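Enquirer: everything below, folded, please.
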Amino acid sequence: MTTTHFYEYLSQPPQSNEQEFAIKNLFRIARTKNPSDAEGILQSLKALDLSSFPETKKNLMDSSFFKFMPHLTSLNLDYQSITNVNDILFLSSLQRISFKGVGLNEFSFLFPLENIEELILEENNITSLIGIEKFTNLKLLSLKKNKLRKIDEVAKIEKLVSLNVSENDISDISFIKLMSHLKFFSANKNMIEDVSSVEKVKNLNTLSLAENQINNVEPLQYLISLTKLDLRKNKIRNIKCLKELRNLFELGLSGNPLYDDDYDLFPRSLRIE
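Expert: Predicted coordinates for the structure are as follows:
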């Protein structure tokens, strides 16, 4: 984007309310009213958080908005109005993008963004993860509060180390045995009963399975790298096997049918909730 293009964009009478609103916010983001200064700042901008712009929930950006920020690596559009998603495809350098609470049903429009490493799609209406493996560089994926029942496709993402699928409708997590590289897994508030496949994921250091239907936690005794384990509000009656997890510093067990003396198995230094 040249200076001439930027000046032309600003000098033309706004063709729509969206363009007028976009121009206003370009200056707001740059924190200057000088077009020349604004262009330089926007050109070098690496991170943009529009979730803090409450008025964008009612006003839409015009299609030229993101063209002036070609080097963005992080973009937060949480709770914003999203109409012309193709505008974002100009941002080929994006490594992190957040679309929380924007009403998405699917995410295939993001496939051209090959450099994405962190993808946050929380609080949407996504029901399928078909094609998710196309994000070959993905390291973090958060799909909390969607409408997912089956998520086997995530096992195809070889670089993924952090996965959050809490508050969905998932009952089967057998796919996780193929994700030996995973370090963080959160699946709170689902319908999980069987955790036998989790014992294969030896690199896990954080595991959150609160508010499920789990009664047998013996497979978890082999996860010796765990530092945080959340099993609150399940149906667990026996936790003797968990005493073998020597690296734990935080353990969530409240809301299970346990007795007070069950907690005596663990060192006093362990934080138990």
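
Enquirer: going forward, measure contacts between C-alpha atoms and count neighbours the same way
Expert: Noted.

Enquirer: gap between the two ends of stretch 23-41?
Expert: Start to finish, the residues bounding stretch 23-41 are 14 Å apart (C-alpha to C-alpha, to the nearest Å).

Enquirer: buried ones in it?
Expert: 23, 25-27, 30, 35, 38-39, 41 (16 or more other C-alpha atoms under 10 Å).

Enquirer: for the residues you listed, which one is nearest Ser51?
Expert: Ser51 lies nearest to Asn25 out of those, by C-alpha to C-alpha, at 13.0 Å.

Enquirer: check the gap between that closest one and Glu18 for me.
Expert: Taking C-alpha to C-alpha, one finds Asn25 at 11 Å from Glu18.

Enquirer: now swap in Lys100 and tell me
Expert: Distance, Lys100 to Glu18, using C-alpha to C-alpha: 22 Å.

Enquirer: the more surrounded of those two?
Expert: Neighbours were tallied for Lys100 and for Glu18 using other C-alpha atoms under 10 Å; the higher tally belongs to Lys100 (23 against 16).

Enquirer: what residues does the more buried one make contact with?
Expert: Lys100 sits next to 77-79, 120-124 when contact means C-alpha atoms under 8 Å, 6 or more residues apart in numbering.

Enquirer: nearest residue to Leu253 in space, ignoring adjacent ones along the chain?
Expert: Arg232 (4.5 Å; C-alpha to C-alpha, 6 or more residues apart in numbering).

Enquirer: same deal with Met179?
Expert: In space, and not counting its chain neighbours, Met179 is closest to Ala155: 5.8 Å by C-alpha to C-alpha, 6+ apart.

Enquirer: and that neighbour, that one's in a helix?
Expert: Yes: counting by DSSP: H, G, I helix; E, B strand; the rest coil, Ala155 falls inside a helix.

Enquirer: that one - how many residues pack around it?
Expert: Neighbourhood size, Ala155 [other C-alpha under 10 Å]: 19.

Enquirer: assign the closest residue to Ser128 other than its chain neighbours to helix, strand or coil.
Expert: Closest residue to Ser128 apart from its sequence neighbours, by C-alpha to C-alpha, 6+ apart: Leu148 at 6.4 Å. State at Leu148, reduced to three classes by three-state DSSP: coil.

Enquirer: one more, please, to line up against the first structure:
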Amino acid sequence: MAPLTLDQIARENNGDASSITSLQLTHRALSDVSCLSNLAKLERVDLSFNCLSSLEGLSYCISLKWLSVAENKIESLKGIEKLSNLTVLNAGKNKLKSMEEIRSATSLRALILNDNKILSICKLDQLEHLNTLVLSRNPISEIGDALTDSKSMTKLSLSGCQIENIGSSLVSCTELKELRLAHNNISSIPHELSRNTRIQLVDLGNNSIERFSDVKVLAGLPNLKNLNLHANPISNKDNLAHKVKKLIPNLRIFNARPIELNTTKSTSRNVTPEINPPKEPKMKHKVEKSGNAESDPKKESANSNSELNNATESKNERKKKKSAKNEEKKHDNEKIDDADIPFLDVILSEADNNNDLNSNKKRKSEEKLTGALVVDHTKKNKKQKSKTVISGSLAIKMLSPPPDIGTGGSSTWD
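Expert: As a prediction, the model looks like this:
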């Protein structure tokens, strides 16, 4: 395996290596990349899927901000201390046993060290900008006081470790929004977690939670939208989803499925009775049987005129109702673009409303819909006759777009 050279880099970049700011050098079986220290403007480099055993060859890349060395053979993070501008480091799937060296990389915003052999989390008090930490699938048994001063932490993943107790280890993480602790040995949720009021996602799947009383602490998380308790002993209990929804009213996704909307119809959605009585069918003049007397032609003419007036009024009333309904649809379509309406509410209410329209398709009387949004796609495409139904899985996907890590491009979060 020949080492990487500047001449090789220059040939691959139109003969100019001095101005290079970004390099992708994956799947090349590289074991020595020390020549990169001569690239003064290099800010981003991807060295995933190579044969690197150390980061010391990169220690003089002082302009480096984004570095991925995932899936190599690295056993130590020595050399990372000198990269004072580094904001994103992905060293997942290596042979690391310790992460102590990372304490000197004070500019880090995102640290990804999943699938290594790390036994414990070092104290991260000097990494005041760190917002994303991924340590999934490491033999870590406790969090301890490593995150005591991690006030900027928003995403934390410790899935697939050996953690049994969370305790008060996350109390200082006041900005935490995503907490992933699936596939551990956790049997209870500490009451201290209720202090992390910004949390939106909690994944505790495949743990040892048995009692519903252990879940009640989650009622203190007003922003919690996504909760996973799948494959816990408690997940086998009847009506768990109903109890959890009652406990956490704002929850939208439970065990990776969207919670059903309340299908109770409001009284305002009942059919409004017609103001005018139904039109009587026209009958030929007949002789009344009782009394054997013929009907009065003047009275029949008056009745006929009255029926005609009623029919005209009924027709005008239907036109008014139709016009009012068109205005209502127009108003509902305008609501879709209202920035104040939560996006998930729009998605879920659209799917619910499409189901209502399909079930009432053959009704002649018009119903006034309230509390839901109707999306009329015919204005966008006249040839499209059926309305698009947005599925629960799409709602889930749209509710959780790939978050960014630090300042470095698209996310490799977990």
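
Enquirer: can you give me the TM-score here?
Expert: After superposition, the two chains reach a TM-score (TM-score structural alignment, normalised by the length of the first structure) of 0.75; 239 aligned residues with a C-alpha RMSD of 3.1 Å.

Enquirer: just to revisit the earlier point, hmm, the residue nearest to Met179 of the first structure is touching Ser174, no?
Expert: No: when contacts are counted by C-alpha atoms under 8 Å, Ala155 of the first structure is not listed as touching Ser174 (9.9 Å).

Enquirer: before we move on, back to that, mind listing what the corresponding residue of the second structure for the residue nearest to Leu253 of the first structure touches?
Expert: Using TM-score structural alignment, the partner of Arg232 of the first structure in the second structure is His230. By C-alpha under 8 Å, 6+ apart, the contact set of His230 of the second structure is 204-206, 255.

Enquirer: got a markdown table for the residues you listed, with neighbour count and distance to Lys315 of the second structure too?
Expert: Below are these laid out as a markdown table (neighbours: other C-alpha atoms under 10 Å; distance: C-alpha to C-alpha, whole Å):
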| residue | neighbour count | distance to Lys315 of the second structure |
| --- | --- | --- |
| Leu204 | 26 | 61 |
| Gly205 | 22 | 60 |
| Asn206 | 21 | 63 |
| Asn255 | 17 | 52 |
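
Enquirer: among those residues, which lie within strands?
Expert: Using DSSP state E, no member of the contacts of His230 of the second structure falls in strands.

Enquirer: returning to what we had before: what's the counterpart of the residue nearest to Ser128 of the first structure in the second structure?
Expert: By TM-score structural alignment, Leu148 of the first structure lines up with Ile140.

Enquirer: please say which position in the first structure Ser104 of the second structure maps to.
Expert: Per TM-score structural alignment, Ser104 of the second structure is aligned with Pro112.

Enquirer: can you tell me the SS state at its match?
Expert: Strictly by three-state DSSP, Pro112 of the first structure counts as coil.

Enquirer: which one is it nearest to, not counting chain neighbours?
Expert: Leu89 (7.0 Å).

Enquirer: quick one: that neighbour and Phe111 touch, right?
Expert: No: using C-alpha under 8 Å, Leu89 of the first structure makes no contact with Phe111, being 9.2 Å away.

Enquirer: and Val198 of the first structure, how many neighbours?
Expert: Counted with other C-alpha under 10 Å, the neighbours of Val198 of the first structure add up to 23.

Enquirer: pretty sure it contacts Lys177?
Expert: Yes: using C-alpha under 8 Å, Val198 of the first structure is in contact with Lys177, at 6.0 Å.

Enquirer: where do the helices sit along the first structure?
Expert: 3-11, 17-30, 35-44 (DSSP state H).

Enquirer: turn these into TSV, including distance to Asn190 of the first structure.
Expert: As requested, those are exported to TSV (distance: least, C-alpha to C-alpha, whole Å):
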stretch	distance to Asn190 of the first structure
helix 3-11	49
helix 17-30	40
helix 35-44	42
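
Enquirer: so what's Ser92 of the first structure up against?
Expert: Neighbouring residues of Ser92 of the first structure by C-alpha under 8 Å, 6+ apart: 70-71, 113-115.

Enquirer: nearest to Leu48 of the first structure, of those residues?
Expert: Using C-alpha to C-alpha, His71 is the member of the contacts of Ser92 of the first structure that lies nearest Leu48 of the first structure, at 10.6 Å.

Enquirer: alignment lookup: the closest one to the second structure.
Expert: Under the alignment (TM-score structural alignment), His71 of the first structure pairs with Ser63 of the second structure.

Enquirer: where's the closest residue to that match other than its chain neighbours relative to Asn50 of the second structure, distance?
Expert: What sits nearest to Ser63 of the second structure in space, not counting adjacent residues and going by C-alpha to C-alpha, 6+ apart, is Glu43, at 5.4 Å. Distance of Glu43 of the second structure to Asn50 of the second structure, given as C-alpha to C-alpha: 19 Å.

Enquirer: just Asn196 of the second structure next, same as before
Expert: 40 Å.

Enquirer: repeat that for Val215 of the second structure.
Expert: 44 Å.

Enquirer: repeat for Lys73 of the second structure
Expert: Counting by C-alpha to C-alpha, the separation of Lys73 of the second structure from Asn50 of the second structure is 8 Å.

Enquirer: can you check Leu89 of the second structure too?
Expert: 16 Å.

Enquirer: with Glu56 of the second structure instead?
Expert: 15 Å.

Enquirer: ranges for the strands of the stretch 51-200 of the second structure?
Expert: 66-68, 88-90, 110-112, 132-134, 155-157, 178-180 (DSSP state E, counting those that start in this stretch).

Enquirer: closest one to Ile186 of the second structure among those strands?
Expert: Of these, nearest to Ile186 of the second structure by C-alpha to C-alpha is strand 178-180, at 12.1 Å.

Enquirer: so where in the first structure does the closest one end up aligned?
Expert: Mapped onto the first structure using TM-score structural alignment, strand 178-180 of the second structure covers residues 184-186.

Enquirer: and the matching stretch, how far from the second structure on average?
Expert: The superposed stretch 184-186 of the first structure is, by mean C-alpha distance after the TM-score superposition for the first structure, a mean 0.6 Å from where its aligned residues fall in the second structure.
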